[in-house]
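>>> Pasting the sequence and the predicted coordinates here, then a few questions.
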Amino acid sequence: MTQSTVPPLKVGLVGFGYASATFHAPLIAATPGLQLAAVSSSAPGRVHAAFPDAMLYATPEALYACDDIDLVVIATPNDTHFPLARAALEAGKHVVVDKPFVLDTSQARELIALADARSLRLSAFHNRRWDGDFMTLSQLLAEGTLGRIVHVESHFDRYRPQVQARWRESGAAGGGLWYDLGPHLVDQAVQLFGPPATIWLDMEQQRDGALTDDWFHAVLGYGTMRVVLHASALTAIPAPRFTVHGTQGSYVKHGLDMQETALRAGAALADGWSADTSDGVLALHTAQGVVEQAHATLPGAYTQYYAQMRDAILHGAPVPVTAESAHDVLALIEAGIASAREARVVQLRGQV
């Protein structure tokens, strides 16, 4: 069979909240070789309006019982990820879990062991590895443009002054910004620089009526280099998304990657949809002194995630994000919580 005649992998989506409707469903639907075949949701009207050809199931268990579903994608409240993923693996399905993968490393290890025992593909949706600005920074570091890196700041600043009645902002396990945005920022840092030697985390509830953390500031130690990870819900004038200083110069990039905004607006995933027209700024040391120049941002590539997941299932290629790397991110999330609780720097080398 040629690629065009291979039957598509059938995907079942568990949950149809913001993450599913904005990210997973449109990305799956746009990926050749995948078919969004079924959805388990408590909002069947919303699902039918967006994907009228998908089968609807009232419960995840009913969806898992379908023999022709190859891949299950779980995009539900964080504290449900583990039991839903375990049940899907036990039903013989390949599994993608939205971030955070699960709530702790012991849950992650159990899922990894179960997937390995059944020869199933298991991956976490750390989609921000395919942010255009992150890929641009990765390229600059690989080329050595900035010299030896000494200081990095990675900010995810938003202005959302009103606490919303939703699970992400509740006091439930897995709620709060550290579990919501922390996994993205931690994962990006580890992808760029490997596991840190230390972590120090401060987090707070700053909005009126906040039930969980809506501000955090983490410092990862890498010898003489420091990587600062920061997020806030009360930042009307955001800091740069990335600020990077090295021995040969600096790179600064303002503005969040635009793929989420485009997906939320229902953009057709055609050529150019993921472009980021906001250039970064490079300030490089030259014989004439420090010279500033605009530095174009690479297009984002969220569509690569499900294309790689398809190839992992069909052709034995690597999954786009390994469950083991998601486990290591959770180890840092846990260490950060210990740091904040005990008001100390946590030593990590050899533990992550």
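In hand now; what should we look at? Numbering: from 1, shown residues only.

>>> C-alpha from now on. contacts and neighbour counts both.
Will do.

>>> For the stretch 1-150 of the chain, which segments count as strands?
For the stretch 1-150 of the chain, strands defined by DSSP state E, counting those that start in this stretch occupy the ranges 9-14, 34-40, 55-57, 71-74, 94-98, 122-125, 149-157.

>>> Pick the most deeply packed of the ones you listed.
strand 71-74 (a mean of 28; mean count of other C-alpha atoms under 10 Å).

>>> what sits up against it?
9-15, 24, 64, 81, 84-85, 88, 93-98 (C-alpha atoms under 8 Å, 6 or more residues apart in numbering).

>>> if we go to 7 Å?
Strand 71-74 is contacted by residues 10-15, 81, 88, 93-98 when judged by C-alpha atoms under 7 Å, 6 or more residues apart in numbering.

>>> what's near enough to touch E292?
With the criterion set at C-alpha under 7 Å, 6+ apart, E292 makes contact with 281-284.

>>> Which of those residues fall within strands?
Counted as lying in strands by DSSP state E, out of these, are 281-284.

>>> Dump the residues you listed to CSV, plus neighbour count and distance to W130.
Output for the ones in strands among the contacts of E292, formatted as CSV (neighbours: other C-alpha atoms under 10 Å; distance: C-alpha to C-alpha, whole Å):
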residue, neighbour count, distance to W130
V281, 18, 20
L282, 21, 21
A283, 19, 24
L284, 19, 26
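
>>> What is the most widely separated pair among the contacts of strand 71-74?
Spatially, the most separated pair among the contacts of strand 71-74 is K10 and H81, at 20.5 Å (C-alpha to C-alpha).

>>> State the distance from the closest residue to A37 other than its chain neighbours to T5.
Leaving out its chain neighbours, the residue that sits closest to A37 by C-alpha to C-alpha, 6 or more residues apart in numbering is A54, at 4.8 Å. When distance is defined by C-alpha to C-alpha, to the nearest Å, A54 is 21 Å away from T5.

>>> dropping in the other structure now:
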Amino acid sequence: MSTPAPLRVALTGTGYAGATLHAPLIDATPGLQLCAVLSRQDAAEVARRLGPLRAPLTVHADLDSLLREQRPDLVVVVSPNDQHVRQASAALQAGAHVVIDKPLALSAAQAAPLTALARAQDRRVSVFHNRRWDGDFLTARALLRQRRLGRVRWGQLTFDRFRPQVRARWREGDGPGAGLWFDLGPHLLDQAVQLFGWPQRLRCERMRLRHGARADDAFECTLAWADGRHMQLSASMLAAQPRPRFALHGDHGSWIKHGLDPQEDTLKAGGRPDRLTAGQRWGADPQAGTLCLADATGQPAAPRAWPTQDGRWPDYWLALTAALRGHGPLPVPLDEALGVQRLLDLGTASAAQDARWLPCTAPA
């Protein structure tokens, strides 16, 4: 049986997300071939930013010419947030499948037409919610499935950074889709829904804490479920000593994990999953979590280290490749991403109403 030709992939940008997170993972995935990028930079600068690739690629300054001349099978949209829907729509109309870097859009209403367009074009759309393949998230999911913590009633999902100086970049500007809520909120909302299901209500506060901040650089969002469970999602750009990334508390005990998943830092340092040295494991997190369970008397036993699973971002691209060939579901279907977008919209509305509680209508 012959091996099918690789799916030709185009990338709509060579900024941080495109060059650091997407290009190396796409290039490392069997069955995918990065063939073209959209960039205003010349070919030499693009080659410098992306580093050595398995196959040559073309650089286009215009999306229409890229789609017309290269006819990619898959377009990965990594442009600023306000361009996501426009570029995804153009790719679908050109007959390409689409992956959109989170967030899906500026609003659920803006993104909704993509469903009908994808169906009309018989193409598939997925969103890169890569934090589903973080090692700490996978560990949390395993603990919940094993019911080691009992019924989890309260928890915190946190994403802290220390960047006290406001930088001249669109994510920290005052344009549409800027700010930390749109940057990190989708990660935390998606993880919470994947772990605990659809919440009943939500409230959110978005803050500007740094001198000269033009967009929110911190937020606190609380999700509540019908059974009384509450989860606090928060992020800040002013945390030199970050809070726990995960803290889950149940009636059998607690699990706490500090430190971010290492895959992004590995990619920033030039590492790739297809270029590991002997004995090296992709996504290996040396920082264990702490598990504290109740003993036979119902009192907390001595805390113990709980190993963190290896992160598996490459699994997203492997599952996507299989799905586009008709072998399995999309790793993140469009309807799930639309649900996250609805919660993102609700958070924006709640923050505009002084952190008022708002109901979370379940997706149809």
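Nice, I can see it. Please read all numbers here as calculations on a predicted model, not as lab measurements.

>>> hmm, back to that, can you tell me which of the contacts of strand 71-74 of the first structure comes closest to Q308 of the first structure?
Among the contacts of strand 71-74 of the first structure, and counting by C-alpha to C-alpha, the member closest to Q308 of the first structure is V96, at 11.9 Å.

>>> Give the aligned equivalent of that closest one in the second structure.
Using TM-score structural alignment, the equivalent of V96 of the first structure in the second structure is V99.

>>> show me what contacts that match?
75-77, 125-128.

>>> which of these are also in contact in the first structure?
Among those, the contacts conserved in the first structure (both residues aligned by TM-score structural alignment, their matches' C-alpha atoms under 7 Å) are 75-77, 125-128.

>>> coming back round to it: distance of the match of V96 of the first structure from S89 of the second structure?
Distance from V99 of the second structure to S89 of the second structure, by C-alpha to C-alpha: 11 Å.

>>> if we can go back for a sec, tabulate the contacts of strand 71-74 of the first structure (a markdown table), appending distance to Q162 of the first structure.
Formatted as a markdown table, the contacts of strand 71-74 of the first structure follow (distance: C-alpha to C-alpha, whole Å):
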| residue | distance to Q162 of the first structure |
| --- | --- |
| K10 | 39 |
| V11 | 36 |
| G12 | 34 |
| L13 | 30 |
| V14 | 28 |
| G15 | 25 |
| H81 | 27 |
| A88 | 36 |
| K93 | 39 |
| H94 | 38 |
| V95 | 34 |
| V96 | 31 |
| V97 | 28 |
| D98 | 25 |
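
>>> tell me, what residue is most central in the first structure?
H126 (2.9 Å; C-alpha atoms, centre = their mean).

>>> That residue touches H184, doesn't it?
Yes. Contact status for H126 of the first structure versus H184: in contact at 6.4 Å, counting by C-alpha atoms under 7 Å.

>>> Average offset of the top helix by length along the first structure relative to the second structure?
When the first structure is parsed with DSSP state H, its longest helix is helix 323-342. After superposition onto the second structure, the mean distance of helix 323-342 of the first structure to its aligned counterpart is 0.7 Å, using mean C-alpha distance after the TM-score superposition for the first structure.

>>> what comes up buried for that helix?
Of the residues in helix 323-342 of the first structure, 323-333, 335-340 count as buried by neighbour count, 16 or more other C-alpha atoms under 10 Å.

>>> Also stretch 304-323 of the second structure?
For stretch 304-323 of the second structure, by 16+ other C-alpha under 10 Å, it's 306-314, 316-321.

>>> and M1 of the second structure, how many residues sit next to it?
Neighbour count of M1 of the second structure, defined by other C-alpha atoms under 10 Å: 3.

>>> follow-up on the earlier one: can you convert the contacts of E292 of the first structure into JSON lines and add a column each for distance to Q259 of the first structure?
Listed next are these as JSON lines, based on distance: C-alpha to C-alpha, whole Å:
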{"residue": "V281", "distance to Q259 of the first structure": "21"}
{"residue": "L282", "distance to Q259 of the first structure": "23"}
{"residue": "A283", "distance to Q259 of the first structure": "27"}
{"residue": "L284", "distance to Q259 of the first structure": "29"}
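
>>> Just the closest of these to Q351 of the first structure, please.
L282 (35.5 Å).

>>> which residues does the alignment partner in the second structure of that closest one contact?
Alignment note (TM-score structural alignment): L282 of the first structure maps to L291 of the second structure. Residues near L291 of the second structure by C-alpha under 7 Å, 6+ apart: 254-256, 303-306.

>>> picking that back up, pick out whichever of A54 and T5 of the first structure has more residues nearby.
A54 (18 against 8).

>>> quick one, what contacts the aligned residue in the second structure for that one?
With TM-score structural alignment as the criterion, A54 of the first structure lines up with L57 in the second structure. Applying C-alpha under 7 Å, 6+ apart to L57 of the second structure gives the contacts 34-36.

>>> ditto for L284 of the first structure
248-250, 290-292.

>>> Let me know which of the strands of the stretch 1-150 of the first structure is the nearest to W167 of the first structure.
Closest among the strands of the stretch 1-150 of the first structure, using C-alpha to C-alpha: strand 94-98, at 14.7 Å.
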